[in-house]
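K.L.:
I would like to see how this sequence folds:
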Amino acid sequence: MFDGSEEMALRVRGDRLKHLQPDREDVVQGLSPSGFHQLAYTDWGPLDDKRPIICVHGLTRQGRDFDHLAERLVAAGRRVICPDLPGRGRSGWIGNPDHYTLPQYCADMNALIARLGVSEVDWVGTSLGGLIGMIMAGFSGSMVRRLVINDIGPFVSSTGLQRIGQYIGNMPALFKTIEEAETYFRTVLAPYGKLADEHWRHLTEHSVRWDDGRQRYALLCDPAIAKGFRLPWFAALNLWDYWEAIKVPVLVLRGKHSDLPSFDLAAEMRKRNRMANVFHFDDCGHVPPLMAFEQIDVVTKFLLSNTISGWGERNG
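P.N.:
Predicted coordinates for the structure are as follows:
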């Protein structure tokens, strides 16, 4: 828990970040069997960083979730790229929702890295973004050199996937006011834990857009992504082969109250890949939002460190 001084500092910082804007914004063309779609991304920091950090968000979120982390990493001289996956944020939607799959997301992220013109990247992946990162890092010849997996594991049970699918299916399409939208996000994202009011508003403002035709705020998320969770491919998700093939330093973050992954699964991840270390945060569930000072510090120190020593199994 925060004491009074920490809470005040968080509120001041949150108010300042409310007005923070990326250095650049751009789009790249992705391609699915349905045709081309645009992938939007924000671009922070120096263009001459030869190993930019790719930050990929969770299932229904978007790249502006990483503004707080990006600010800290840019201050350390790093370039940070935060894409919106297709069907989210400012990116285009895929015509056939059957194509909202992990192979498609990996192909899209590969197109983005090709646009950047670099041969190496670091990766921060939250939930779905972590699954994509595992696959990208586990492939032979991977360009990923350092990997942060935020509250997800290489195995997700069919029960967990069904719960996620139900959550997506129950998403409201429209909100009358920004305050109504914020109330919704405070409820569904309650496992994020303690956030300043300004952080909740930041999450909300970048998750909706004003629709002139319907005179409502609309979610920046294609509800059809839920269809992917009804496909047989999602009976259970098993990426252990990719996980065991990863040969670069990995930091696994986990909310103490999260079931994605469980404590036992996090321990198994470390056992089955000795390049990985696990850090538990006490005051949240799925997922640590990477906005609080402590969470940002853990990620930043790992990404900037020259070694992986000292990153043992521990609590935040």
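K.L.:
please make it C-alpha for all contacts and neighbour counts, starting now.
P.N.:
Noted.
K.L.:
next one: the most centrally placed residue in the chain from Leu85, what distance?
P.N.:
A centroid search over the chain (C-alpha atoms, centre = their mean) returns His57, at 2.2 Å, as the residue closest to the centre. Look at His57 and Leu85: by C-alpha to C-alpha, to the nearest Å, they are 8 Å apart.
K.L.:
from the contact counts, what lies against the helix or strand containing Cys55?
P.N.:
Assigned by DSSP states H and E, Cys55 falls within strand 53-56. Secondary-structure packing of strand 53-56 (3 or more C-alpha pairs under 8 Å, 6 or more residues apart in numbering; DSSP states H and E): strand 80-83, strand 121-126, helix 128-138.
K.L.:
I'd like those written out as CSV, with distance to Asp282 and mean neighbour count added.
P.N.:
Shown next, in CSV, are the helices and strands packed on strand 53-56 (distance: least, C-alpha to C-alpha, whole Å; neighbours: other C-alpha atoms under 10 Å):
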stretch, distance to Asp282, mean neighbour count
strand 80-83, 26, 28
strand 121-126, 17, 25
helix 128-138, 20, 25
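K.L.:
this one next, for a side-by-side:
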Amino acid sequence: MKALRTPDERFQNLPDYDFAPNYLEVDDTEGGALRVHYLDEGPRAAAPVLMMHGEPSWSYLYRHMIPPVVAAGHRVIAPDLVGFGRSDKPVDRDDYTYARHVFWMGEVLRQLDLRDITLVCQDWGGLIGLRLWAEMPDRFARVIVANTALPTGDQPLGEAFAAWRQFSQEVPDFRAGRIVYGGTVSKLTEDEVDAYDAPFPDDRYKAGARQFPMLVPDRPDDPESEPNRQAWNVIRGLQTPVLTAFGAEDRIMAGVDGVFQKLCPGAAGQNHVVLPKAGHFLQEDVPLELAETVLAFIRETA
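P.N.:
Got it, this is the predicted structure:
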């Protein structure tokens, strides 16, 4: 599998992102290996809080949440999905599949031997992270679902998602920073916009970012519809505590929190929140409020 690696200098002097990089290698499923980057902050002996990003962001998304969670005594693991951030970027769009992303992130959990995990997942971080929870539930202590879904293609994804998918395929200049900017209420500075663009020096690096919207199961016979149905079958039987924390201004994910509250046994009786003045990228709009929500949930379910 041919892949590109973003030069390190692209990640120098990014605002509020003074974290040491960590790397491991995963099988690319074609006889080679891909380098995956992850942040690993806080005491190594502490139970991990796994923060998973989505499209088209990277671990930079969690830069304001990591310090308060670490200050509370927790370990934070924040990986960059393959194709994003400081992780390697396969150049062929066909190399990106939903199943491979689940496998690659599963390898991160297995290699680091993460257990007693608090999962914080948003956007594609949920589509992948929730599959991992269903695949290895004994590794997870609790789950915070933030502006994400686990679609099976049996229900329409809505006009807002259809518009986003069309835009992602047709826009001539796919700017990750501008996309994140558009998904926030508080808006980013120009330096922050540039930080989201840092992983992508040119279009050759954007195959994953372009392909991700096309991998969301949107019909019953999608290749990943049945694996997601099977994941839901597992999740419906799990007592793992589940909390939903959604941004009030996220039009694409509006109402999906109710699905998790209804179908996840561990969601019953939890203090679910809808955060005002927060869009799709609520980690940008209300990072401290979301961090405190995570910490409170850990305390309540310890």
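K.L.:
TM-score for the pair, please.
P.N.:
In this superposition the chains share a TM-score of 0.76, using TM-score structural alignment, normalised by the length of structure 2; 274 aligned residues with a C-alpha RMSD of 3.2 Å.
K.L.:
for the stretch 101-250 of structure 2, which segments count as helices?
P.N.:
124-135, 159-170, 176-182, 190-197, 207-215, 225-235 (DSSP state H, counting those that start in this stretch).
K.L.:
can I get those in JSON lines including distance to Val286 of structure 2?
P.N.:
As requested, the helices of the stretch 101-250 of structure 2 are exported to JSON lines (distance: least, C-alpha to C-alpha, whole Å):
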{"stretch": "helix 124-135", "distance to Val286 of structure 2": "18"}
{"stretch": "helix 159-170", "distance to Val286 of structure 2": "22"}
{"stretch": "helix 176-182", "distance to Val286 of structure 2": "14"}
{"stretch": "helix 190-197", "distance to Val286 of structure 2": "15"}
{"stretch": "helix 207-215", "distance to Val286 of structure 2": "24"}
{"stretch": "helix 225-235", "distance to Val286 of structure 2": "28"}
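K.L.:
ok, the nearest residue to Ala218 of structure 1 once chain neighbours are set aside to Gly35 of structure 1 distance?
P.N.:
Spatial nearest neighbour of Ala218 of structure 1, excluding adjacent residues (C-alpha to C-alpha, 6 or more residues apart in numbering): Leu174 at 4.7 Å. Here the criterion is C-alpha to C-alpha. By it, Leu174 of structure 1 lies 28 Å from Gly35 of structure 1.
K.L.:
which of these two has more residues huddled nearby?
P.N.:
Higher neighbour count among Leu174 of structure 1 and Gly35: Leu174, with 18 against 10, using other C-alpha atoms under 10 Å.
K.L.:
what segments of structure 2 are strands?
P.N.:
Applying DSSP state E to structure 2 gives strands spanning 3-4, 22-27, 33-41, 48-52, 75-79, 89-90, 117-122, 140-146, 242-247, 273-275.
K.L.:
now render these as CSV, adding distance to Gly208 of structure 2.
P.N.:
Shown next, in CSV, are these (distance: least, C-alpha to C-alpha, whole Å):
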stretch, distance to Gly208 of structure 2
strand 3-4, 11
strand 22-27, 17
strand 33-41, 14
strand 48-52, 16
strand 75-79, 15
strand 89-90, 7
strand 117-122, 17
strand 140-146, 22
strand 242-247, 25
strand 273-275, 29
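K.L.:
any idea how far Ala45 of structure 2 is from Cys121 of structure 2?
P.N.:
22 Å.
K.L.:
isn't the residue nearest to the centre of structure 1 right up against Tyr41?
P.N.:
No - using C-alpha atoms under 8 Å, His57 of structure 1 is not in contact with Tyr41; the gap is 11.5 Å.
K.L.:
overlap of the contact sets of these two?
P.N.:
Gly63, Pro83, Asp84 (C-alpha atoms under 8 Å, 6 or more residues apart in numbering).
K.L.:
excluding chain neighbours, what is closest to the corresponding residue of structure 2 for the residue nearest to the centre of structure 1?
P.N.:
Matched across to structure 2, His57 of structure 1 falls on His53, judged by TM-score structural alignment. For His53 of structure 2, ignoring the flanking residues on the chain, the nearest one in space by C-alpha to C-alpha, 6+ apart is Gly125 at 4.7 Å.
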